[in-house]
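**Q** coords below, sequence missing:
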C-alpha cells in the first residue's frame, strides 16, 4: 500500500508508549475502498437472497409439474386398462367397436398429455439445476467480496503506524505531505524498554 503522509504526531527522539500513533497516512482512498467493498458485499448477499426466493418459487413449479405428471400417469394407466378390457369384451357379445375406439382415443389422449407433462417436469428440473449452479457462483463471489472487504479493512488499519512497544524513536524520516510506499522507512526505534532497536517501515 502507498499514500501521502497526513501527519507525524511525534517529535524526534520522543518517548512513546506501545500502540501510540507514530505516522498517519491519508486514508480517504482507503476508507472509500472499504465503503465500496461493503457495498459490493451487500449487493452480493442481496443477489443470493433474491436467488433463494427464485429457488423457492421454482421448487413450487417442480412440485406442481410433478403432481400433474403423476395424475396424468394414473389416468393413462386407467385408460389403457380400459382399452384392453374393451378389446377383450369385443371378442364376446358384450363389447362394441365404438366402445373400443372410444377407449383407444382416451388412452392416446392421456398418453400425449403425459408426454407433455413429463417434458414440462424435466424442463423444471433443468431450471432448478441452473439456479443451483447460479447459487454456487454467487456464494463464491460473495466469499471473494468478503475477502476483499477484509483486505480493505486491514489496509485501512495500516494507514496508522503505531509503536510496537514502549520506547524512544529516532529522528523522523518522513513529514506530512511526503509520499510513501511499501518499504519506505518512516521512523526508527533507537531504544525500547526491553533494550532492542527496530526500524518502522510502511507495510506492504
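**A** Nice, I can see it. All figures in this text were calculated on a predicted structure; none of them were measured in a lab.
**Q** going by C-alpha atoms from here, please, whenever you check contacts or count neighbours.
**A** OK.
**Q** can you map out the strands along the chain?
**A** With strands called from DSSP state E, the chain shows them at 3-7, 15-16, 21-25, 160-162, 167-169, 179-180, 185-192, 198-201.
**Q** now these as TSV including distance to residue 41 and mean neighbour count?
**A** As requested, the strands of the chain are exported to TSV (distance: least, C-alpha to C-alpha, whole Å; neighbours: other C-alpha atoms under 10 Å):
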stretch	distance to residue 41	mean neighbour count
strand 3-7	25	19
strand 15-16	39	18
strand 21-25	26	21
strand 160-162	25	20
strand 167-169	40	22
strand 179-180	30	16
strand 185-192	34	20
strand 198-201	31	16
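**Q** included below, for side-by-side comparison, is a second structure:
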C-alpha cells in the first residue's frame, strides 16, 4: 500500500512537472527561451492590378484566356473602334480647316501690308497735288487783287486747292483704315492660332481614345479569371480581368512583443503550406509605420468602456531571396509560416538593396 502511495506521488509530481515545463515552453520562458520568433499570420503578397477599359463600347475581341501568361504590351481585349476612328478623321478634318484659315490670315496680312504701301503712295501723290494747287492759288491771288487776271481764274484756283486738300485728307484716312485693317488681321491671327492649337489637341485626344480601344497588359505577368466576353458592352472602369506580375514578397504580422531585436536585413526562413512546408529564405525589407489596427476601417477606441490589453500586430515586409526553387509558383495570398532569428546579424547587402 505504501508502495502504490509512493508511485501515485511520483506520477502526480511527474504530471505537475510536465505541466510546468509545457507552460514554460508555450510561453518561451527559461529554459525554453529562444531568439527565434515565429508567426503563422503571414502571407505571400504581389501587385495585383485590375485591368479595366477607359472607354465604353462593345467588346470586339478577347485575345486571352483565364490564368494565361502575358508579356508587357500584349493585347488583352479590343473595343469596337469604328466610332473612335471616325472621330479621329473628324478631328483631323477640323484641324485642316483651322490651318487653312490660318494660312488665309497670312495671305490677308500680306494684302493689308500691300494696301498700306499703296495708300502711303496715294498720300504722297495727294500731298504733291495739294502743294501744286496751293502754289497756284498763291500766285493767282495777288494778280486777281490787282486786276491782272479775271476773277474766274481765282475761283478755279481756289476750288482746285480745296479739292486737293480734301483728296489729301481722304488719302490719309484711307491709309489709317488700311493700318487698322492690318491690326485686325494680326489680332484675328492670334485667335486662329489658338483655334489650330485647340484642333490639334482634339486630334490628340481622339487618337488617345482610339488607342485606348486596345486594352494592353501594363507589364508581364499572369492573368486571373477573364470576365469579359465577346460582344459584351462595357463601361469605363468595368473590371475585365486581373494581372499578377511575376514579383512577390511576404508580409508577416508579428506581435509587438516579438519585435525586440528585429532589424532590416536580418535573414528569414519561411515555410510554404502549399508546397508541403517547403522552406524558403528571405530578408526583412522594412517595417510598417503603424500597427494593423491603425489601418483598419473601424479603428478601436480604447478610451471607452472596460479595457483589456491586446498585443497588437505589426506588418513586416520580407524580400524573397532570388534563385530558389518554386519561386515562379509563389502566388499572392498563399499562407506561410515565418521564422526570424533576432540574434542574427543583418545582411549589409540586403540593407543596401531595400
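**A** Ah, there it is. Predicted model, so just to flag it, every value in this text is computed and none were measured.
**Q** against the second structure, where does stretch 23-31 of the first structure fall?
**A** The counterpart of stretch 23-31 of the first structure in the second structure, counting by TM-score structural alignment, spans residues 77-85.
**Q** right, so of the strands of the first structure, which gets closest to residue 102 of the first structure?
**A** In terms of C-alpha to C-alpha, the element of the strands of the first structure nearest to residue 102 of the first structure is strand 3-7, at 86.4 Å.
**Q** could you tell me the angle between the top helix by length along the first structure and strand 3-7?
**A** In the first structure, assigned by DSSP state H, the helix with the most residues is helix 28-90. If you take axes from the mean of the first three to the mean of the last three C-alpha atoms, to 10 degrees, helix 28-90 of the first structure sits at 130 degrees to strand 3-7.
**Q** look up the closest residue to the residue positioned nearest the centre of the first structure, ignoring the ones flanking it.
**A** Geometric centre of the first structure, nearest residue: residue 139, 2.5 Å, by C-alpha atoms, centre = their mean. Spatially, and ignoring its direct neighbours in sequence, residue 139 of the first structure is nearest to residue 48 (7.1 Å; C-alpha to C-alpha, 6 or more residues apart in numbering).
**Q** before we move on, what about residue 269 of the second structure?
**A** In this structure, residue 269 of the second structure finds its nearest non-sequential neighbour in residue 281, 4.6 Å apart by C-alpha to C-alpha, 6+ apart.
**Q** the one you found against residue 250, yeah?
**A** No: Residue 281 of the second structure lies out of contact with residue 250 (C-alpha atoms under 8 Å); the separation is 10.5 Å.
**Q** common neighbours of these two, please.
**A** Shared contacts of residue 281 of the second structure and residue 250 (C-alpha atoms under 8 Å, 6 or more residues apart in numbering): residue 320.
**Q** those two: which is more packed in?
**A** Each of residue 281 of the second structure and residue 250 has its neighbours counted (other C-alpha atoms under 10 Å); residue 250 has more, 28 against 17.
**Q** the one helix or strand the more buried one maps to packs against which elements?
**A** In the assignment (DSSP states H and E), residue 250 of the second structure maps to strand 248-255. Counting contacts by 3 or more C-alpha pairs under 8 Å, 6 or more residues apart in numbering; DSSP states H and E, strand 248-255 of the second structure packs against strand 36-46, strand 313-320.
**Q** and the alignment partner in the second structure of residue 54 of the first structure, how far from residue 115 of the second structure?
**A** When the second structure is aligned by TM-score structural alignment, residue 54 of the first structure is paired with residue 108. Between residue 108 of the second structure and residue 115 of the second structure the computed distance is 10 Å (C-alpha to C-alpha, to the nearest Å).
**Q** for stretch 98-107 of the second structure, which residues meet the burial criterion?
**A** 98, 99, 101, 102, 105 (16 or more other C-alpha atoms under 10 Å).
**Q** neighbours around the closest residue to residue 96 of the first structure other than its chain neighbours, how many?
**A** Once flanking residues are discounted, residue 96 of the first structure sits nearest to residue 90: 5.5 Å by C-alpha to C-alpha, 6+ apart. If you count neighbours by other C-alpha under 10 Å, residue 90 of the first structure ends up with 16.
**Q** residue 97 is in contact with residue 90 of the first structure, correct?
**A** Yes: with contact defined as C-alpha under 8 Å, residue 90 of the first structure reaches residue 97; the gap is 6.8 Å.
**Q** got a list of contacts for stretch 120-130 of the first structure?
**A** Contacts to stretch 120-130 of the first structure, defined as C-alpha under 8 Å, 6+ apart, come from residues 55, 58, 59, 61, 62, 65, 66, 69.
**Q** where in the second structure does that stretch align, residue-wise?
**A** Mapping stretch 120-130 of the first structure onto the second structure (TM-score structural alignment) gives residues 174-184.
**Q** can you name the residues that contact the nearest residue to residue 199 of the first structure once chain neighbours are set aside?
**A** Nearest residue to residue 199 of the first structure in three dimensions, chain neighbours excluded: residue 188, at 4.1 Å (C-alpha to C-alpha, 6+ apart). By C-alpha under 8 Å, 6+ apart, the contact set of residue 188 of the first structure is 169, 170, 171, 172, 197, 198, 199, 200.
**Q** mind putting these in JSON lines, distance to residue 122 of the first structure included?
**A** As requested, the contacts of residue 188 of the first structure are exported to JSON lines (distance: C-alpha to C-alpha, whole Å):
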{"residue": "169", "distance to residue 122 of the first structure": "73"}
{"residue": "170", "distance to residue 122 of the first structure": "74"}
{"residue": "171", "distance to residue 122 of the first structure": "75"}
{"residue": "172", "distance to residue 122 of the first structure": "72"}
{"residue": "197", "distance to residue 122 of the first structure": "71"}
{"residue": "198", "distance to residue 122 of the first structure": "68"}
{"residue": "199", "distance to residue 122 of the first structure": "67"}
{"residue": "200", "distance to residue 122 of the first structure": "64"}
